[in-house]
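Visitor: sequence and predicted structure are below.
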Amino acid sequence: MPASSENPIPSGLKVFISCPEAMMIGEFIFGGLVWILVASSKIPDPRLQGWLMFVSVFCFVITTCLFTFYMCGVQGCSSSWTGVDVIYHFFAALLYISAAIMEVRDTHLFLSIPELYAYNISASVFAFLATFLYTIHAIISIRRWKSAS
């Protein structure tokens, strides 16, 4: 069977050791930390907190679903999963960079409350780390998608 007809996304336990699928573990961890920290902090603008919660929960759930699908081998049924992987990770990187920038922008409001300031700084750092992982994953996925086509 030619290499171009095989799906380049691994299945089963191979997702834990293949790049970029193994990066989903970091995306899952950092996204979960952002979710926890934003939920436990107080942000004066409820719309901002809602956006941060939406981004972190949405990406956490979709990343978990994709990782589970890849482990179960769903991507073996269709070659369109490489495109789904690219689109999702590019979109998630855009969502996370917007959330990280908004979190940093409003963190200065908590300078007088050290505990809240620490939560918001931590959420900002983890949001930027999640952005980095999603971006790297998207770039590697684009390269894999182009080489598979």
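Guide: Everything's here; your move.

Visitor: can we go C-alpha only for contacts and neighbour counts from here?
Guide: OK.

Visitor: now residue 137: closest residue in space, sequence neighbours ignored.
Guide: residue 20 (5.5 Å; C-alpha to C-alpha, 6 or more residues apart in numbering).

Visitor: residue contacts, that neighbour?
Guide: Contacts were defined as C-alpha atoms under 8 Å, 6 or more residues apart in numbering; by that measure residue 20 touches 137, 140-141.

Visitor: and those residues, which are buried?
Guide: 137, 141 (16 or more other C-alpha atoms under 10 Å).

Visitor: the structure to be compared is supplied as follows:
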Amino acid sequence: MASSVSVMPSGTKIFTTMPDILFIPEFIMMLWGCFASSGTGNLQHVESKMDSLKFQEILGENVMLTVRKLKLGCHWTIQQDNDPNTSNSTKAWLQKESWKILQWPSQSPVTTVTEPNRKSLDVGYHGISVFFYLSAAVLLANVTISKLGQGKVYQLDIAAVVKAFIVTLLYWIHAILSALRWKSS
């Protein structure tokens, strides 16, 4: 008796399958945020292409503000994705700032990813993502409320808030449909 196992899509197939197609709006808006065990830090809407100079500008404007806001003192470590394509200028900038950076392998491979493991990872990832997207959307809404009456800036922030909540809703639907796909396999 043959069993039917649905294979998770990869590559460009994610743009043509449910529920994976629901994360396409994520590509429309980019947010940078940070958090610590003591609370949430700054949230920055990235309005242009994220290049190394823009990334350095965002870090420079937000990290130390967050450290002061959360009263972390000198006992904090920054963690980032450690992308092997991180620019030399960003590496030099981070070194100049003398921030303590968590060293961990970039894109470390998972050695035994079987189809059932991939599905459970997919469900877990999207479940956690819903929580973080909702947190980011609420923070962005809170910041936007404080800008009430600032004309164009307020209008742009309202648009960003609406997009953030739409992306959160789509991620939530994706998480539910991923869980159903996982359960049915």
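Guide: Happy to help now that I have it. The structure presented is a predicted model; accordingly, all values stated were derived computationally and were not measured.

Visitor: the residue nearest to residue 137 of the first structure and residue 64 of the first structure, how far apart?
Guide: As for residue 20 of the first structure, its distance to residue 64 of the first structure is 14 Å (criterion: C-alpha to C-alpha, to the nearest Å).

Visitor: cool, residue 83 of the first structure as well?
Guide: 18 Å.

Visitor: residue 40 of the first structure now?
Guide: Residue 40 of the first structure is 22 Å from residue 64 of the first structure, by C-alpha to C-alpha.

Visitor: show me which of those two is the more surrounded one.
Guide: residue 64 (16 against 12; other C-alpha atoms under 10 Å).

Visitor: apart from its neighbours in sequence, what residue is nearest that one?
Guide: residue 28 (6.9 Å).

Visitor: any idea what that neighbour aligns with in the second structure?
Guide: For residue 28 of the first structure, the aligned position in the second structure is residue 27, judged by TM-score structural alignment.

Visitor: from residue 15 of the second structure, how far out is that match?
Guide: 12 Å.

Visitor: comparing those two, which residue is more hemmed in?
Guide: Set side by side, residue 27 of the second structure and residue 15 show more neighbours around residue 15, with 15 against 8, by other C-alpha under 10 Å.

Visitor: if we can go back for a sec, among the contacts of residue 20 of the first structure, which ones are in helices?
Guide: If you go by DSSP state H, the contacts of residue 20 of the first structure have 137, 140-141 in helices.
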